[in-house]
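>>> here is a sequence together with a model predicted from it:
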Amino acid sequence: MIISLSESGAPLVDQIRDQILGLITTGLLSAEQRLPSVRQLASDLGVAPGTVAKAYRTLESEGFLVTRIGSGTRVSTKASATPGSVLSAATRLAVASKSESVDLEETIRVLRAVWPDG
């Protein structure tokens, strides 16, 4: 599993959670796929096991992961990848925003403004 932590100021727990969620939504982690143990991922990332455990618990409470004694932590069968067309459009939006020096918060505001009411 490819996760890289930065010194961006964002809490490590949030960075781990967000990157695992990104791997799930892009389909790089699929339903029933087993994640590394808390100790293994903590060792790989050079962080305390409690940091990884907290990220896993958060994702579990959000329905993205399932932990069972004896079978480890796996991606929930209820978690699904984002459709390719949406990922493609999001990538184009991100690239366009970066090239026009529009930051993430402004890009999100624009997306919310054009979001059709359902």
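Nice, thanks for sending it over. Numbering: from 1, shown residues only.
>>> okay, CA-based contacts and neighbour counts for the rest of this
Fine.
>>> what's the distance between K98 and L111?
Computed as C-alpha to C-alpha, to the nearest Å, the K98 to L111 distance reads 15 Å.
>>> in stretch 69-79, what counts as buried?
Buried residues in stretch 69-79, counted by 16 or more other C-alpha atoms under 10 Å: T73, R74, V75, S76, A79.
>>> that one: end-to-end distance?
One end of stretch 69-79 sits 20 Å from the other (C-alpha to C-alpha).
>>> ok, the spatially most central residue of the chain - contacts?
The residue lying closest to the centre of the chain (C-alpha atoms, centre = their mean) is L21, at 2.1 Å. Contact analysis of L21 by C-alpha atoms under 8 Å, 6 or more residues apart in numbering lists L59, F64.
>>> take this one as well and set it beside the first:
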Amino acid sequence: MITLDPRSPTPPFEQLRGQLAGQVRGGVLAAGHRLPTVRRLAEDLGIAPNTVARAYRELEAEGLIETRGRNGTVVRAQGADPEVAAQQAACVYAERVKDLGVDPADALRFVRAALGS
């Protein structure tokens, strides 16, 4: 959840950028997580779309998110190459089981069985 303090001396775009960066680095927003559109997030937070766009641009420059055109803006995988590949594979799997309507608990059970743990 993002909250902006209008009385803060920190500009809104920086508050937004900082909170999103913290959520990405802290694992709250996982690799592949789709962020709201600029317009939607601006509307939800009651700020100008350019404010959200600037925060997204800075996060993209930091390598934390990426814009995929019509596919939206998503959290980039972080870490070493094997970890990045595993995060990407997890995202593909998660999207597929959502599309199939599989219960998340069952999806995790399938992964644990596949890993032999």
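Now that the structure is in, tell me what you want to look at. Because the structure is a prediction, the values reported are computed rather than measured.
>>> how about the helices in structure 1?
Per DSSP state H, structure 1 carries helices over the ranges 12-25, 38-45, 49-61, 84-99, 104-114.
>>> for L108 of structure 2, helix, strand, or coil?
helix (DSSP: H, G, I helix; E, B strand; the rest coil).
>>> and it, what's its match in structure 1?
The alignment leaves L108 of structure 2 without a partner in structure 1, by TM-score structural alignment.
>>> list the contacts of L108 of structure 2.
Contacts of L108 of structure 2 by C-alpha under 8 Å, 6+ apart: none found.
>>> any chance of TSV for the helices of structure 1, columns distance to L5 of structure 1?
Output for those, formatted as TSV (distance: least, C-alpha to C-alpha, whole Å):
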stretch	distance to L5 of structure 1
helix 12-25	7
helix 38-45	8
helix 49-61	12
helix 84-99	20
helix 104-114	19
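>>> sorry, back to before: nearest to Q40 of structure 1 among the buried residues of stretch 69-79 of structure 1?
Proximity of those to Q40 of structure 1 (C-alpha to C-alpha) peaks at T73, which lies at 12.1 Å.
>>> thinking G63 of structure 2 is in contact with R76, fair?
Yes: if you go by C-alpha atoms under 8 Å, G63 of structure 2 and R76 touch, sitting 7.0 Å apart.
>>> between the helices of structure 1, which gets nearest to R68 of structure 1?
The closest of the helices of structure 1 to R68 of structure 1 is helix 49-61. By C-alpha to C-alpha, the value is 11.0 Å.
>>> ok, the closest residue to S76 of structure 1 other than its chain neighbours - how many residues close by?
Once flanking residues are discounted, S76 of structure 1 sits nearest to L65: 4.7 Å by C-alpha to C-alpha, 6 or more residues apart in numbering. Using other C-alpha atoms under 10 Å, L65 of structure 1 is surrounded by 26 other residues.
>>> who's in contact with L65 of structure 1?
Listed by C-alpha under 8 Å, 6+ apart, the contact partners of L65 of structure 1 are Y56, L59, T73, R74, V75, S76, A79.
>>> tell me which of the residues you listed persist in structure 2.
Retained in structure 2 by both residues aligned by TM-score structural alignment, their matches' C-alpha atoms under 8 Å are the following of the contacts of L65 of structure 1: Y56, L59, T73, R74, V75, S76.
>>> okay, I20 of structure 1 and K98 of structure 1: tell me how far apart.
Counting by C-alpha to C-alpha, the gap from I20 of structure 1 to K98 of structure 1 is 23 Å.
>>> so how far is V52 of structure 1 from the residue nearest to Q15 of structure 1 when sequence neighbours are not counted?
Using C-alpha to C-alpha, 6+ apart and skipping residues adjacent in sequence, the residue nearest Q15 of structure 1 is L5, 6.6 Å away. L5 of structure 1 sits 12 Å away from V52 of structure 1, going by C-alpha to C-alpha.
>>> many thanks, we can stop here.
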